[in-house]
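Visitor: With the sequence up front, the predicted model follows.
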Amino acid sequence: MRKYGLLLSLLFTITSAQAQQILEVPGINEFAKIDTNGHSVLPSGRYVTPAGKTIRITDDPFGLSISPDKKWAVTIHNAAFTRVDLINHTSKRFPDFGTSDKVSPYGKSSFLGIVFASDSQSFYLSGGDAGNVHQVDILTGKVIRTISLDGKIGEKTFKDSFASDMALISEKNELLVLDQANYRMVRIDLGTGGLKSSTATGRLPFGITLSPDHQFAFVANVGMYAYPIVEGTTPENIQSQYIPHHPYGNDTKESREGTVINGKKIPGLGDPRADEAMSVFQINLQTNQTEKIYKPGFQLGEMVEEMEVVGGSSPNSIAVGSQFIYVSNATNDNIAVIDYKTKKIKAHIPIQFSSLLDKRRGYLPFGLTLSKDEKTLYVTLLGLNAVAVIDIKTAMTKGFIPTGWGPTRVKLSADEKTLYVTSCRGYGAGPNGGAGYKAPKQGTYIGDVQLGTFQAIPMPSATGLAALTTQVKNNTFVVKDGSKRGNATFSIAKPGQSPIKHIVYITKENRTYDEFFGQFKGANGDSTIARFGLNRTVYEKGKTFKNVDVSPNHHQIAKAFSMSDNFYCDSDASIHGHHWMMGVIPNEWVETNSSVSKSANYFSEAPGRRFPGSTGSMDPEDYAEIGGIWEALERKNIPFYNFGEANETGHVRESWSDTLTGAGHIVMVPMQKALFKNTSHNYAGFNTSIPDQFRAEQFETEFTEKWLSGKEKMPALVTIQLPNDHGGDLDSTAGFPYRSSFMADNDLALGRMLQFLSHTPYWKNMLVIVTEDDPQGGVDHIDAHRSILMMAGPYVKRDYVSHRHANFGSILRVIYTLLGIPAVNHYDQTASILDDFFTETPNFKPYEFSFPDKRIFDADKTMIRYNRTIDWRKIKKTVEMDNEEDQRKNH
């Protein structure tokens, strides 16, 4: 047998004559934890050590306003706000925790916009989905009045408004409100509550600010397209108008001009470089007309550092001075400098954190504020957990100040001696269940236990800023000598030396580690919450079943191969998870719209109502500058194929009969261009009305036709979505009488897939990675983000539990390294290296699946409605594959 170098050859290192250096997260040997007096360990393995005085507040504070009398700060959350007493450094939430969004006095939705009245006695809060603005008393939290954005202005009547960011023209007692649904800026007379004017903006207007003389309003737009529905669709014929997949790849002839699918005319989206897309509008407030449209940041098709730009710049927030405005371009990690008097883009200031990381995007500049002397700009970096301090004159980053996880907004005190900073995830989540756990008053859902933070940070001196900058770097990564990794199997090898040639990346849905593996011996679990484990007592619909094996294959795979008890999803929910796991850090648009209640109306005249926000698929508003894993593979001409990933958007139909892809599309949103042509149109993605047994059959059939028939060679990467552990609506006639039935369905399908793969000729060069997209469906005694990571294959250790801290970046680092692909973002570049999973001595023994307990799941019943039966005898015989001995001989 040939000897190979380490399977995980570290391809992208910093080399010197003395050592081979690698970057990894600082918490590689720690479990996630919250320690407000020391360092907290995030799911990524990075630390957070917020500077200054920190208050924990409700999650996702995406808006921040300071009262003119400097006594109060107010942050906005979905259907709630937090009032911070700046003098006593205390906070109060309105309404109290436990109040349903449906009965919140502020409505079920509030979004981004919050601004104080001139007298500091009240403030205005944007009502988000309700399309209104509330005036709220600062002391009592009572709503004084509500003003709707809907109504007639001139000759046009506006409906279905969605209120977003706001600005106050104090001397005129007027409020400017962005309406994301109707793509406009609304001007309100606060004296009468009447609507004075409506000015068209770009798509999805997100941030607004005023020039110091109040002559201009500047609006940042994060939208890429106005998404149409299938031509000819009416409320009466809509069910016959759906198509089974995304209509086209982004920025293609079809996406620009339209196409025809299944005889249906599909409208085009136009040019993604249009003025309305990802732009800044300069609006003259004397005429209510747009005087200039700017296109900041890098544009689609440009070459940046020898790679093509595929994602828009996402200009989102604006700071203004006497001559220049400063725009945060989240996707490009830079700040646009625009001279609004000469109406020209003057420059772009790059965020300069570390020469080791700066070429890998993901800092995600978001909120920003300018010093009074206009010499210093402070920028929250959503993806770096820090505020950047930028010197305007030199366009250099002077330093960084550590914040909580995901900083959103930053403001200066009147004397500029204090910075006020909010973060959406604070110190992280911590545990949300387990023996002895006491649930907090806000509940145990991951998004509720994961509180945000409000920081009051004394302005640091030059020496203090240098120390804080060092702290931010130490929180983010450490540089190690790759030649001194102890007993770990680790070496530097050239691309292509690994015997692993095929990677199968399987994602499941919404489960924590403890739910499946809490009872697993030799690992850090809590058996009291292992409800989907082995030999469990299951209580379902008034019935009790004892000694139930809910997930025998998960346990069998973990025992037969390798698993982690220290793996975390970076995500809270699917909208984040399917971005993170495919190499795209969720930007400010994804984060904000995922936190707010919103509704769609396909037939609305408000274009934003057809596309109220992104979901599990990546939409054009979400793309990273150079994309994610799909674009990285395409750049290197590495073949890949996708089963089920990225076919879910906020408007899809998910019927049990949508079996071609699991979805029916009516609003025309493109798929990533690289992925569109490499995706199966005969595999059901997310749709829990379809059994995973159906998916297993679809997968085996297409795999056989494509890659076992000899027509094509199996590609280097195959991605598979296997979602039914998410759970769904109970239906005994469809084979799902109990909640645990969905888990058993998922478990059996996973076992079937691994058995199938392990009996193919490709097995001898295969790695299978199994994980979850997010952990929101369960609880865990270590951290609400802790979830499942298993690896299987001949070169994976047998009966091994890894305790090394891992996250999605770690998985991607495995894939990128084995396939010879450079890291796409700085999370992948610094993620922990999971070389401990692997061995240089292969074991080709295939996997044989086990059946779950038939009392809770009968797989045959799930196929009845499809008029199909499962040929278990054929499946158990496996397929026409090499046996273990043949594979050893061929090795």
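Guide: Structure's in. What do you need? Since the structure is predicted, the reported quantities are computational estimates derived from the model, not experimental observations. Residues are numbered from 1 along each chain as shown.
Visitor: When you work out contacts or count neighbours from here on, use the C-alpha atoms and nothing else.
Guide: Will do.
Visitor: For the strand or helix carrying F218, name the packing helices and strands.
Guide: Using DSSP states H and E, F218 sits within strand 216-221. Counting by 3 or more C-alpha pairs under 8 Å, 6 or more residues apart in numbering; DSSP states H and E, the packing neighbours recorded for strand 216-221 are strand 205-210, strand 280-284, strand 315-320.
Visitor: Next secondary structure after that strand?
Guide: Counting by DSSP H and E, what follows strand 216-221 is helix 253-257.
Visitor: Output the contacting helices and strands for the very next helix or strand once past that next one.
Guide: Where DSSP H and E defines the elements, the next helix or strand beyond helix 253-257 is strand 259-261. Packing contacts for strand 259-261, counted by 3+ C-alpha pairs under 8 Å, 6+ apart, involve strand 264-266.
Visitor: Mind doing that once more with 6 Å?
Guide: Using 3 or more C-alpha pairs under 6 Å, 6 or more residues apart in numbering; DSSP states H and E as the contact test, no helix or strand touches strand 259-261.
Visitor: Pasting the second one now:
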Amino acid sequence: MQLRSLIAAALAAVLLGAAPATTRLYSAPAGNRPAGIPHPNLPYVAILPSGRIVAPVGRSIAIGANVTALALVPGGRFAVVGGSAASGGTLLRTIDTRTMQIVARVANSGSRSEAIGGLIALHDPAMPGRTILVASEARAGKIAIFSIGKDGSLAPLHPAISLPGSDPEPMRLALAESGHLLLVADDRNGRVDTIDLATRRPIASMSVGALPSGLAAFGPRIFAAGAAANASNLAIRALDSSAVGSENIPLDAPLDGATTIGGVDPESVAIEPGGRFAYVTLAGVDRVVAVALDASPRVVDGIDLRLFANAPYGTMPTAMVPSMTGRELFVALSGLNAVAVLDASTPGVLHRLGLIPTGARPVALSLAPNDKVLFVANAEGNGVSATLERIALTKIPLERTTLSALRYSRVSHLVRGNVLVPPLRSGRKSDAISHVVDISLGPTYFNSTPNLRMLANEFAVVGDYYADAPNPELGSQLTYSGTITPLAWLLDTFRGRTAVEAMPPDLYPRSGYIVNALARAGMSYRVYGAMVPEGPSAIGIPLLHVLHGAVGYAPKAGKRASDRALAAAFTARYSREAASGNVPSYQAIELSSNNPLVQDRALGTIVNTIVKSDAWGSTAIFISPRQAIGATQADPKHSFAVIVSPYAKRGFLGHAHASTASVLKTEEEILGLPALSLGDLLASDLANYFTPTLDLSVPQIGTNERMER
């Protein structure tokens, strides 16, 4: 022990004396301010759990639901938003666009995964003079139709239209033939169904590929963007098979599972007014591509919408709407809480004009017929409620709003080199910490977790920490990648959590998870109960091939995970690895028991094994929940994180705003990895919770209690 103390003193002297060059570091703009609405008189200006700020331009109204779709009623007097109610079931709201007040509500009770997939408002081909709203009810597999009153009221027209085939899942909608035909994207069956709105009958169905998220029509052709077997494409089909042949235009190269992990995730399709080009948003790679629609359709150009050149992906362009003149293209950036305004005056060639701040996670856009007003549906709005935002485009000082959008997303400052936790993008790894253990907790509370309480009292606690995922499945993606992809949000909303676990290619972030970054860097890792969706067989998914041989514990197929079995598996393997000096650089552990006490005992066993090993002196353990757990009544996402390490500040309680991505960013900094996404790049790190003063004392952890699932 005396030798260890001498080594500790020498290392501390080295760390204190080091003074490398400065590095530019990005952080969340919240600083020390908590999440919430700082000014009651400004209810739509908010600090988000991520530490970013939303201050939407124009006028907003709270919808009080999970918004997924938006339609502007002909004439522009009313807008209708659709989504799912907080208590489950579908929900529709009509908003008077002049007063920005809700004038009609329709809600149907149902399960959590029932929601509106798409909306279109139009003059009824079956009854001239009547205006109708068409809504796709994904879970019910039907198309509902409502008459729209002069006051914006919605009255259902029965019966709903049933779609052909097995277990249909209608999502995106589009009109063809001047509004006479309705096109319906069936996500589950990978096809587009055509409905004659005059007769209310399906008349045709065509295969377009998996998950056709983007849908549009022009003249005799249908355009559907979605996932193919191994790469996304734009499917071009004919309304009349004699008019034009079928085409599949590749939007991505096959994924290699090493540098390209997730797909490009096409989200929307728009046709420029002349019909010569189609635009497709690719949320997975922050890009809008132009596809020439001549005799040989092909991708001819595109625009990169990343935050800056070579930035990690994460602005996530989703919805899109061109102006009536075609001179501008408006693109929702759901990962930046902004709308990008693009110059499209030369068809097929796009240039940036600027940004307009929106509410949190804009997912749908609609433009008034005169091109003067833009409506934005924000799924997370002010962090409390979804919102509809009305933006008067004639009054936008675009240069100023662009600077505001950037300021709301990050702050930038130069920091001196830190050899203990080097700043991201410094090109260094920690000189003292070579082993990182990430322990992700399920629902837990301090009053039933004696081991967690003891560790929190003795080590460093992130006091103003926010777990900003609504459930553990989305929380896992956020924990290991720093972001949640649009497709993950979509599948979680419409199919529930098991769909997220199934992990189709476009659900993954482009650069993958931290294990993919470690594999690219040639570093070792192991996972226990983490990242494996459905037991060991799930490793066969090509995108998860990096987990072959790296799974320390996963439940057997059809069985629930056991925290007790996980802790035992970790203890046995870690003890062998520590004794031989082969502890992996990174280990991810997910505890999942619904019993907080069982989870806490497993936590105690794991931490006790680490602190009593020879690797303890070079280890940092991060303990945090992977979902919102309602730790405080003021904000259900307000939670905690605990850092256990010989280099953690003992008994320290920090009050700087931090989030789930903050933990990932700090782990990347310690291990010398690049940022995986915009989420971790712009998050505030936890470097301030570490000290160069080494303290090898071992905490007293209780691990002898009987543990059961």
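Guide: Structure received. Quick caveat: nothing in here was measured; it's all calculated off a predicted structure.
Visitor: After superposing, what score do the chains get?
Guide: Once superposed, the chains reach a TM-score of 0.88 (TM-score structural alignment, normalised by the length of structure 2), with 674 aligned residues with a C-alpha RMSD of 3.0 Å.
Visitor: that older thread, out of the helices and strands packed on strand 216-221 of structure 1, nearest to S562 of structure 1?
Guide: strand 315-320 (42.8 Å; C-alpha to C-alpha).
Visitor: okay, and the next helix-or-strand element following that closest one goes to which residues in structure 2?
Guide: Per DSSP H and E, strand 315-320 of structure 1 leads on to strand 324-329 as the next helix or strand towards the C-terminus. The aligned range for strand 324-329 of structure 1 in structure 2 is 277-282, by TM-score structural alignment.
Visitor: distance from that stretch to structure 1 after superposition?
Guide: Here the mean offset of stretch 277-282 of structure 2 against structure 1 after fitting is 0.5 Å, by mean C-alpha distance after the TM-score superposition for structure 1.
Visitor: which residues sit against that stretch?
Guide: Here stretch 277-282 of structure 2 makes contact (C-alpha atoms under 6 Å, 6 or more residues apart in numbering) with 264-271, 288-293, 317-318, 348.
Visitor: and what of stretch 62-81 of structure 2?
Guide: Residues contacting stretch 62-81 of structure 2 (C-alpha under 6 Å, 6+ apart): 82-86, 92-97, 118-121, 364, 379, 385-387.
Visitor: Where does it end up in structure 1?
Guide: Going by TM-score structural alignment, stretch 62-81 of structure 2 sits over residues 56-75 in structure 1.
Visitor: for the matching stretch, which positions count as buried?
Guide: 56-67, 72-75 (16 or more other C-alpha atoms under 10 Å).
Visitor: where exactly do the helices run in the stretch 101-250 of structure 2?
Guide: With DSSP state H, counting those that start in this stretch, there are no helices along the stretch 101-250 of structure 2.
Visitor: quick one, strands of it?
Guide: Using DSSP state E, counting those that start in this stretch, the strands found in the stretch 101-250 of structure 2 span residues 101-108, 116-123, 131-137, 142-148, 154-162, 170-176, 181-186, 191-196, 201-207, 210-218, 221-227, 232-238, 247-250.
Visitor: With distance to Y528 of structure 2 and mean neighbour count as extra columns, can I get those in a markdown table?
Guide: Listed next are the strands of the stretch 101-250 of structure 2 as a markdown table, based on distance: least, C-alpha to C-alpha, whole Å; neighbours: other C-alpha atoms under 10 Å:
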| stretch | distance to Y528 of structure 2 | mean neighbour count |
| --- | --- | --- |
| strand 101-108 | 41 | 16 |
| strand 116-123 | 36 | 24 |
| strand 131-137 | 38 | 24 |
| strand 142-148 | 41 | 21 |
| strand 154-162 | 45 | 15 |
| strand 170-176 | 36 | 25 |
| strand 181-186 | 37 | 27 |
| strand 191-196 | 38 | 22 |
| strand 201-207 | 40 | 16 |
| strand 210-218 | 31 | 24 |
| strand 221-227 | 30 | 26 |
| strand 232-238 | 32 | 24 |
| strand 247-250 | 37 | 18 |
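Visitor: Just put the ones you listed in TSV and tack on distance to P20 of structure 2.
Guide: Converted to TSV, the strands of the stretch 101-250 of structure 2 look like this (distance: least, C-alpha to C-alpha, whole Å):
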stretch	distance to P20 of structure 2
strand 101-108	56
strand 116-123	53
strand 131-137	58
strand 142-148	62
strand 154-162	65
strand 170-176	53
strand 181-186	55
strand 191-196	57
strand 201-207	58
strand 210-218	48
strand 221-227	46
strand 232-238	44
strand 247-250	46
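Visitor: P674 of structure 2 is nearest to which of those strands?
Guide: Among the strands of the stretch 101-250 of structure 2, strand 232-238 sits nearest to P674 of structure 2 (C-alpha to C-alpha), with 26.1 Å.
Visitor: and the most centrally placed residue in structure 2, how far is that from A224 of structure 2?
Guide: Nearest to the mean C-alpha position of structure 2, by C-alpha atoms, centre = their mean, lies I484 at 1.9 Å. According to C-alpha to C-alpha, to the nearest Å, I484 of structure 2 and A224 of structure 2 sit 24 Å apart.
Visitor: what's in contact with stretch 165-174 of structure 2?
Guide: For stretch 165-174 of structure 2, using C-alpha under 6 Å, 6+ apart, the contacting residues are G117, G118, S136, A138, G141, L183, V184, A185, D186, D187, R188, A216.
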